[in-house]
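1. Requesting a structural model of the entry that follows:
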Amino acid sequence: MILYDYILSPGCYKARLMAALTGLELTLRAVDFHPGAEHRGPELLALNPAGSIPILVDGDLVLTESAAILVYISGKAAPAWLGNGQPATNARIQQWLSFSARLTASLGGARLHEMLHRPGDIVALRAAGVTALRELEAALFEQRLKNEAFLVTDRPTIADIACFPYVALAPDGGVSLDAYPSIRLWMRAVRSLEGFIEMPGIHRLHELKPDPHGLPSSSEAVEE
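-> Take a look at the predicted model:
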């Protein structure tokens, strides 16, 4: 199973993270996304005419959307990540997968503008990102009231992995996460998962800001 990968791409990171969390081995094929624009060259356009990454190739199967890649990896290696099979759970997961596209467009667009100088209205991108973060914060607060640490249930699903990277990297686009304690607690929960891996800009628990509730856990105190 080959992943056409760029180390700084949150979309590619979703696939790498999902594989790590489920124990699935991927063969990584590095793509010169910037400055080489290899994703728009003939080899990769033949796989994905949209000219985007990630691209996952497994035999004759080619997947070019990160949400589909998450479904495929978890379905092959750890189906529990797809939810409990109940219609309401399935629908909520799908809703968050759709929501993740808004994060990509807003927070991801602001990050590309700031890091790679991509054209865009940075004020509008940040405003859209803040709107999405407020929606996410409210939903996660409701989950906390039910003693559920993740977006859909009391255990992680592909919905969490779909939304996590662009939220965690929001500061790269000039959008602070300081005002969102429920989001910060959720990110801690994701980072604490067995098998969690890093990418540039997304680090392990010892790199986090102080717990929104004040005191670090004993395990975090040891790490620090």
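2. CA only for contacts and neighbour counts going forward, please
-> Noted.
3. Roughly how far does Ala139 sit from Ser176?
-> To Ser176, Ala139 is 18 Å away according to Cα to Cα, to the nearest Å.
4. Ignore what I typed, I meant Arg92.
-> The gap separating Arg92 from Ser176 is 27 Å, by Cα to Cα.
5. again with Val123
-> Counting by Cα to Cα, the gap from Val123 to Ser176 is 14 Å.
6. out of the two, which sits in the more crowded spot?
-> Ser176 (15 against 11; other Cα atoms under 10 Å).
7. run this one through as well so I can compare:
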Amino acid sequence: MAPPKLYTRKDSGNCYKVRLLAALLGIELEFIELDRLLNDQQHSPDFLAINPRGQIPVLVHGEKTFTDSAAILVYLAGSRSDPGTTETPSSFWSNDVAEQAAIVDWLAFASSWIQTGVALARFIVIFKGVSTLSEPALAKATTKGIKSLEILQTKLRANEWLALGRPTIADVAVFAYVALAPMGNISLDPYPAVKSWISRVRSLPGFIPID
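-> Predicted structure coming up:
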């Protein structure tokens, strides 16, 4: 079967999560870069036929289509190096239901707390600019982002990794936007355990930085 196709954009943290995991696992992907600013390809008829929500990333592998970064991470990690097989999952996932739940707990944290906190603050500062209209939204995102980092600091003071005592897709999912928090004017300096964890993720074999 041909490599999975990833519809992606280089400036997207959610797309980066998928590219990072693929690099860590040595999975070959075919990248299809979408142009958000010039042609609004995410809302073109061709792309909406793939994902009616008009969002990326999207992974297409044979007849399978996944339209959420968390689902894509589970799919790739759950099948080791050949997505779609029934092989033993990579160390970034688990066959044990309790361990899966522990990982998914952090995936939910990434899609709610992180997405509406440090990720939203970055989006407002970098892509929209701070205006009188965006100031209340930025203040709310900053408050949520700081609380998220406090939660992570508490967890990572006593644990090297977020789930199972080893790197998993939980770390990949949370890492992307947390590492970029300073782009949203949220400093990581008050959170030394978080900064140490970021360094550990960056030291993983196969790690790639966001473009």
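8. got the contact list for the residue nearest to the spatial centre of structure 1?
-> With distances taken as Cα atoms, centre = their mean, structure 1 has Pro165 as the residue nearest its mean C-alpha position (3.1 Å). Contacts for Pro165 of structure 1 were tallied using Cα atoms under 8 Å, 6 or more residues apart in numbering; they are 10-11, 13-14, 202.
9. What strand or helix carries the counterpart of it in structure 2?
-> Here Pro165 of structure 1 is matched to Ala176 in structure 2, going by TM-score structural alignment. Under the criterion of DSSP states H and E, Ala176 of structure 2 resides in helix 169-179.
10. cool, Asn39 of structure 2 as well?
-> Using DSSP H and E, no helix or strand contains Asn39 of structure 2.
11. Around it, how many other residues sit close by?
-> Asn39 of structure 2 is flanked by 10 other residues according to other Cα under 10 Å.
12. Okay, it and Val18 of structure 2: tell me how far apart.
-> In this view, Asn39 of structure 2 and Val18 of structure 2 are 23 Å apart by Cα to Cα.
13. and what of Leu149 of structure 2?
-> 22 Å.
14. Mind checking which of these two has more residues around it?
-> Neighbours were counted for Leu149 of structure 2 and for Val18 using other Cα under 10 Å; Val18 has more, 27 against 24.
15. Disregarding flanking residues, what is the spatial nearest neighbour of Ser187 of structure 2?
-> Closest residue to Ser187 of structure 2 apart from its sequence neighbours, by Cα to Cα, 6 or more residues apart in numbering: Ala181 at 6.8 Å.
16. So which bits of stretch 120-140 of structure 1 are buried?
-> Judged by neighbour count using 16 or more other Cα atoms under 10 Å, the buried positions of stretch 120-140 of structure 1 are 122, 125-130, 132-133, 136-137, 139-140.
17. contacting residues around the aligned partner of Leu21 of structure 2 in structure 1?
-> Using TM-score structural alignment as the criterion, Leu21 of structure 2 maps onto Met18 of structure 1. Applying Cα under 8 Å, 6+ apart to Met18 of structure 1 gives the contacts 70, 73-74, 158, 161.
18. and if you look at Thr64 of structure 1?
-> Here Thr64 of structure 1 is in contact with 48, 52-56 (criterion: Cα under 8 Å, 6+ apart).
19. change it to 10 Å
-> Contacts for Thr64 of structure 1 (Cα atoms under 10 Å, 6 or more residues apart in numbering) come out as 4, 47-57.
20. Now the buried members of these.
-> The buried subset of these (16+ other Cα under 10 Å) comprises 4, 47-48, 51-57.
21. Tell me which two of these sit farthest apart.
-> Between any two of the buried ones among the contacts of Thr64 of structure 1, the greatest separation by Cα to Cα is 15.1 Å, found for Gly51 and Val57.
22. quick one: furthest residue from the center of structure 1?
-> In structure 1, counting by Cα atoms, centre = their mean, Pro42 sits farthest out from the average C-alpha position, at 27.8 Å.
23. how about that residue, what's its match in structure 2?
-> So Pro42 of structure 1 corresponds to Pro45, using TM-score structural alignment.
24. Thought Asn39 was touching its match, still the case?
-> No - counting by Cα atoms under 10 Å, Pro45 of structure 2 stays clear of Asn39, with 12.0 Å between them.
25. max-length helix in structure 1?
-> helix 122-145 (DSSP state H).
26. Which other helices and strands does that helix contact?
-> Helix 122-145 of structure 1 sits against helix 87-103, helix 109-116, helix 158-168, helix 181-191, with contacts defined as 3 or more Cα pairs under 10 Å, 6 or more residues apart in numbering; DSSP states H and E.
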